[in-house]
Every structure is written in C-alpha cells, then in structure tokens.
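A.B. asks: predicted model and sequence below, questions to follow.
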Amino acid sequence: MYNRIDLVAGQNCPLPTSALHVTVMTGRKISGPDLDVSVFLLNAQNKVSRDDDFVFYNQPVRADQGVELEPEHNRLTLHLDRTQPEVTKIALTITITDGQTKGQSFAEIQQVTVLVKDFLTGFEIAGFALDTSKNQETALILAEFYRHQDKWKLRAVGQGFIGGLQPLAEFYGVDVGEGESSPAPAPVPTTEPAPPPKLNLSKITLEKRGQSISLEKNRDGLGEILVNLNWNATPVKSAGLFGRKAEGIDLDLACLWEFQDGARGAVQALGGHFGNLRQFPFIELDQDDRSGRSVGGETLRINGSQWQEFSRVLLFAFIYEGVPNWSHVDAVITIKCKNQPDIEVRLDSHRNDQFMCAIAMLENENGQLRITKLIDYFSGHQQMDQAYGWGLNYVAGSK
C-alpha cells in the first residue's frame, strides 16, 4: 500500500510502479463543452517523433508503447516499462473543443484533478488538484511522466495554453493538417465523402493481467459479441519410437453470467447448458469441440442487443479430459464485435497443477463493454466461483 502524495504545480514525486491508471476529473460542469484528454509521447527535444505518438480520441491506443486512452471516461492506462528509449516524457493534457469559438474556458470548470493509481492494486499513488477558476485558456498541460536516472517520475504542471487541441498538437510537433480552428473549405462535388480520420486497428492484444479496454459505442450498438476459443489438442511432442503416445486435451469454453436484476447462471457444455442466443440468458455455446482440431474452435455468442440487461460475464476454460498442460496447449480467445477491433487474450502465466482458467471479465460499464484480462487458475468451478463472488451451487456433471 502507498501513502498518497498530493502535489502542487511544479512539484514532482517518484513512481513506485511502471503500471498506472490515470484519471482526469473536472469540477463544475458547464453547458455544452466537449472536454478531451490527450497524451503526447515526447523525445529529448520535447517533440513527438512521429504522429502516432499523439494519443487522443481518434487514436486512443499506442499498444507498442503501453499507452491506452479511454476518451469517454477521461482515463488513461500507462505501462511505462514498454515505452521505447527515445520517449523521455509523456505529457498529459486536456482541452475544450472549439472553446474559443463558444466563449468557454477552464475558468468555468473551476477545478481539474489528476489521480494516479497502481494499475494492479488500485491503490492511490499521487494526486494533483488544479484550481482553474482564473484560467481563461481552453487547453491545459496537466502533468508530465518523465524519465529520471532509469526511473519514472511524475511532475504536476498545470500550465494554461492558448488555443485548443490543434495548436497544442502543433506545439508538440504533430502534423495535424486542417483541424478545429480552420475555416470550412468550399464544398467540392465527390462521389463519396471522405471518412473522418480514425485509428484502424484490426486486433488489440491484452498482454498483462488486469489490463482493460472499453469498446466504443456506435449507432448500431454492440451487435453480436463472439468469443472464440482455439487451442492445440495434442501439444506434447512424441517421446520417440518407444515413448507413450501423448494424450489429447479436451478444452471447454464456458462462462458465468450475471444480470442487472441479480439473476446468475452458467453456459457450458458440461451438463448440457448450451444457453440460448435469442431468449434468456441471451448467450449460446455453438459446439463442444472435443478434439481441438476444429478450424473454428469453440464460440460463445452473446446477444449484444440485450447488453444493457447484463451486469458482467466471466469467460473461463477448463480441461475436461487430458493432463492440465496449459503451458503447451497454446490457447487463445478472440472477442469480436461489429465495427470494432478484435480483442485477443492468450492463456499464459501458466499453472499446470490446475484444471480451470478464468480468462477475462466482460462488464457493462454505462452501457459499454469493458474487457479485462484475468488469467487466474483454479482447481475447479467452486473455487473460481468463490474468488469472483458468483454464489452458485455446483454438482458433478458430465458431457
């Protein structure tokens, strides 16, 4: 546990861990403002090395640098140990979109607070409350995470900046082209309007336990949520001519579900509880692949049109037959949603003395889908249930 350090502008403190959750909170809400938190990964010249080093609402993930922004929650996840050596500083900023045009400023918001927590434990490490009641600017440089003698430190800045997000990005060396401050160009006839710039990631891998991501809302909702499990059924190489043939592994995909009204249950091949996609509980297991050789593996289908009724879904896998050899089974789940990048979670951090693995938690967070990597191993259903507080009763079952 840490003793939280409360900073004032200009102060700094060491960071005891490289994995952080950073939340930006504002004071009084003003009518109609759009507040945007952004991050700049800076080199020794205090500039971005490439445009990808600008993390904002249209480009919220820089996975190779351990940076993930959740724009809708003004929340940031940092894994500072993943940053490349040329990144010497990470600047945290907040802006009011078209604030100058609308006559808005941070003076009306009165206060902005930065709270830094340990990524794994949630313990508060540091906080910085900035009084903005006299700030007439529409952009603020809130804080900086910077390298110091092979360690990382946090500096509270609290510096106002004239202009909005575009001038701030240009200040840090981003080539933004035309943006919010530019006049609208004359209409030009085209056969198809150009789409707005947006990061196009085909796959995001949650690499560490506890890492989370929230999928964006879109007009069509979540659609059908597909959770696919694939694995190698015979991962152990032959022991030679006189060796015993390796046993196959029957790995099962399953889930525990909980609704907003408190209803709880499970969908799994064990006991024949395959569920129903169109009716309660709106989750269905498509098949029981006992061989592990099916190209499609096993897939759980969740009816995204009913997601508002869900509270959480715990995805897990268990070895029904075969030796619990997780380290060689090479299992992975892939979560697919309409118009979203695929989310991949590998079953790593192996425990070869356990038969069950809690893989990921899906949570309803204000109607959005939040996915958190768990990779927690258990000896059976009851032990896993107790760990995550489901409260179900289990009896021996078979397929």
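C.D. replies: Ah, there it is. Numbering: from 1, shown residues only.

A.B. asks: hey, let's count contacts and neighbours off CA atoms from now on
C.D. replies: Will do.

A.B. asks: residue 253 touches residue 319, doesn't it?
C.D. replies: No - with contact defined as C-alpha atoms under 8 Å, residue 253 does not reach residue 319; the gap is 9.3 Å.

A.B. asks: so between the two, which is more surrounded?
C.D. replies: Set residue 253 next to residue 319 and count neighbours by other C-alpha atoms under 10 Å: residue 253 wins out with 27 against 19.

A.B. asks: and that one, helix, strand or coil?
C.D. replies: Here residue 253 takes the strand state, with states given by DSSP: H, G, I helix; E, B strand; the rest coil.

A.B. asks: so what's it up against?
C.D. replies: Counting by C-alpha atoms under 8 Å, 6 or more residues apart in numbering, residue 253 touches 229, 268, 298-300, 315-318.

A.B. asks: out of these, which are buried?
C.D. replies: Taking 16 or more other C-alpha atoms under 10 Å as the criterion, what is buried in the contacts of residue 253 is 229, 268, 298-300, 315-318.

A.B. asks: nearest to residue 14, of these?
C.D. replies: Checking the buried ones among the contacts of residue 253 against residue 14 with C-alpha to C-alpha, the nearest one is residue 315 at 36.8 Å.

A.B. asks: which residues does the helix or strand where the closest one lies contact?
C.D. replies: Counting by DSSP states H and E, the element that carries residue 315 is strand 310-321. Strand 310-321 has contacts (C-alpha under 8 Å, 6+ apart) with 248-260, 355-364.

A.B. asks: please compare the first structure with the one that follows:
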Amino acid sequence: MTISLSKGQRIDLTKTNPGLTKVVVGLGWDINKYNSGADYDLDASAFLIQADGRVQGIEGFLYYNNAKLYNGAVEHTGDNRTGAGDGDDEQIIIDFTKIPEHIQRIGIAVTIHEAELRKQNFGHVSNAFVRVVDAATDREVLRYDLGEEFSLETAVVICELYRHGSEWKFQAIGSGFNGGLAALCKNYGLDAQ
C-alpha cells in the first residue's frame, strides 16, 4: 500500500521496509493549458549533500548530462524534453548500499529549462508528484503530490532523502526558488558557472 505524504512530512524508508536497498525516484508533471510559445522542458536533478550542507562539486550533482555518480550509487535515467504521456516523466535510481559515507542527504529537484527566456514558471505546471518505488519489487512505497501552490518559481526542491544512523528517511520538501538551476546550486553551495 502506498503512503501519501503532505509537505513537510517525514517517513522512514529503509527501517519500515526491510531489505529496501535500491529505489527508483519517479517524478512527473503536466503542463496547464498555458502557451508561452515554446515547449516546456522540465529537468530532474539530485544534489548529494555532505554534513556541512554543501555539495562537494560536480561529482555531487546529478542531472541528464552528468547521469551517473559514485559508480552507479545515483543514476539519472534520461532527459524527457516534453513531459508528454502518463506516469513518471523522469527517474533517478538510488542504490543506498553504494552511497559514500560522507553523503548525508540527497536533494531531489526539478527545474524548467530556459524558464526565463521562454517566460515559463511552475504556475504553468500541474499534477507534479514524486514517488519512491522499490527497485527490486516495483512496489510504490510512497508518493508526494505537490499541489498547485507555485506561481513564479522556476525551480522546486521536491524532497530529500537523508541518513538517520544506518537508515534512510524521506522528507517531502516542496520549496520553490526563483532563478532556476543557478538558484538551486547556490542553495546547496555549488557554483553553477
């Protein structure tokens, strides 16, 4: 049975799901009937965060052009440039057994590619969600639907997975940013230049 979360809620992942070592983080969204004159290209990314709250460098930043980190500990399955169709639009696979000890949190975010140039924002996006699926059994463990609370933001931190001792937990974040990917990178102490 899938557990549905609300913004701010936390849940044990590995403790309440014994044997859960590898997950698929599926992200999906729809575009409202708004036409900005250009296609909407939303991109999922992950920030591998150390104890100091910062990302070490490009080796800690996962996106479609840097799609595999730490020998497959975290892997982006590919860039969906239109978001068309049902189900997950993009996926990130996380193998908890391969995450280096110095990584304490994994921030999962979605940005709108060239949002400022294309005059696009998350006010045009609906039905955004994240779900965590057990990679071994294909069972959906949890789901967080973002709702329609965003307007001018061009990037959103959807959730974070974090260590708690030897276990992993999930927190529904739903925090929007103006400034797209550069703002997210700055939030995690990563230079986007």
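C.D. replies: Cool, the structure landed. All values reported here derive from a predicted model rather than from experimental measurement.

A.B. asks: quick one on the thing from earlier: for the following helix or strand past the strand holding residue 315 of the first structure, buried residues please.
C.D. replies: Per DSSP H and E, the first helix or strand lying C-terminal to strand 310-321 of the first structure is helix 326-329. Buried residues in helix 326-329 of the first structure, counted by 16+ other C-alpha under 10 Å: 326, 328-329.

A.B. asks: equivalent range in the second structure for helix 326-329 of the first structure?
C.D. replies: Helix 326-329 of the first structure corresponds to no residues in the second structure, going by TM-score structural alignment.

A.B. asks: can you find the partner of residue 46 of the second structure in the first structure?
C.D. replies: Using TM-score structural alignment, residue 46 of the second structure lines up with residue 39 in the first structure.

A.B. asks: shouldn't that match be within a helix?
C.D. replies: No - assigned with three-state DSSP, residue 39 of the first structure falls outside any helix and is strand.

A.B. asks: burial count for it?
C.D. replies: Using other C-alpha under 10 Å: residue 39 of the first structure sits among 23 other residues.

A.B. asks: now, among the contacts of residue 253 of the first structure, which is nearest to residue 77 of the first structure?
C.D. replies: Closest to residue 77 of the first structure, out of all of those and judged by C-alpha to C-alpha, is residue 315, at 22.6 Å.

A.B. asks: that closest one matches what in the second structure?
C.D. replies: By TM-score structural alignment, residue 315 of the first structure lines up with nothing at all.

A.B. asks: same deal with residue 142 of the first structure?
C.D. replies: Per TM-score structural alignment, residue 142 of the first structure is aligned with residue 158.

A.B. asks: run a quick neighbour tally on its match.
C.D. replies: Around residue 158 of the second structure there are 24 other residues, counting by other C-alpha under 10 Å.

A.B. asks: residue 267 of the first structure: what's it in contact with?
C.D. replies: 254-257, 273-275, 283-285.

A.B. asks: drop anything exposed from those residues.
C.D. replies: 254-257, 274-275, 283-285.

A.B. asks: separation between the closest residue to residue 32 of the second structure other than its chain neighbours and residue 4 of the second structure?
C.D. replies: Distance criterion C-alpha to C-alpha, 6 or more residues apart in numbering; nearest residue to residue 32 of the second structure, sequence neighbours excluded, is residue 124 at 5.2 Å. Applying C-alpha to C-alpha, to the nearest Å, the value for residue 124 of the second structure to residue 4 of the second structure is 24 Å.

A.B. asks: quick revisit: want to throw the buried ones among the contacts of residue 253 of the first structure into CSV with distance to residue 138 of the first structure?
C.D. replies: Below are those laid out as CSV (distance: C-alpha to C-alpha, whole Å):
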residue, distance to residue 138 of the first structure
229, 47
268, 52
298, 50
299, 48
300, 46
315, 43
316, 46
317, 49
318, 53
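
A.B. asks: among those residues, which one sits closest to residue 55 of the first structure?
C.D. replies: Comparing those against residue 55 of the first structure with C-alpha to C-alpha places residue 315 closest, at 30.0 Å.

A.B. asks: how close does the closest residue to the closest one other than its chain neighbours sit to residue 285 of the first structure?
C.D. replies: Of all residues not flanking residue 315 of the first structure in the chain, residue 255 sits nearest, at 4.5 Å (C-alpha to C-alpha, 6+ apart). Using C-alpha to C-alpha, residue 255 of the first structure is found at 9 Å from residue 285 of the first structure.
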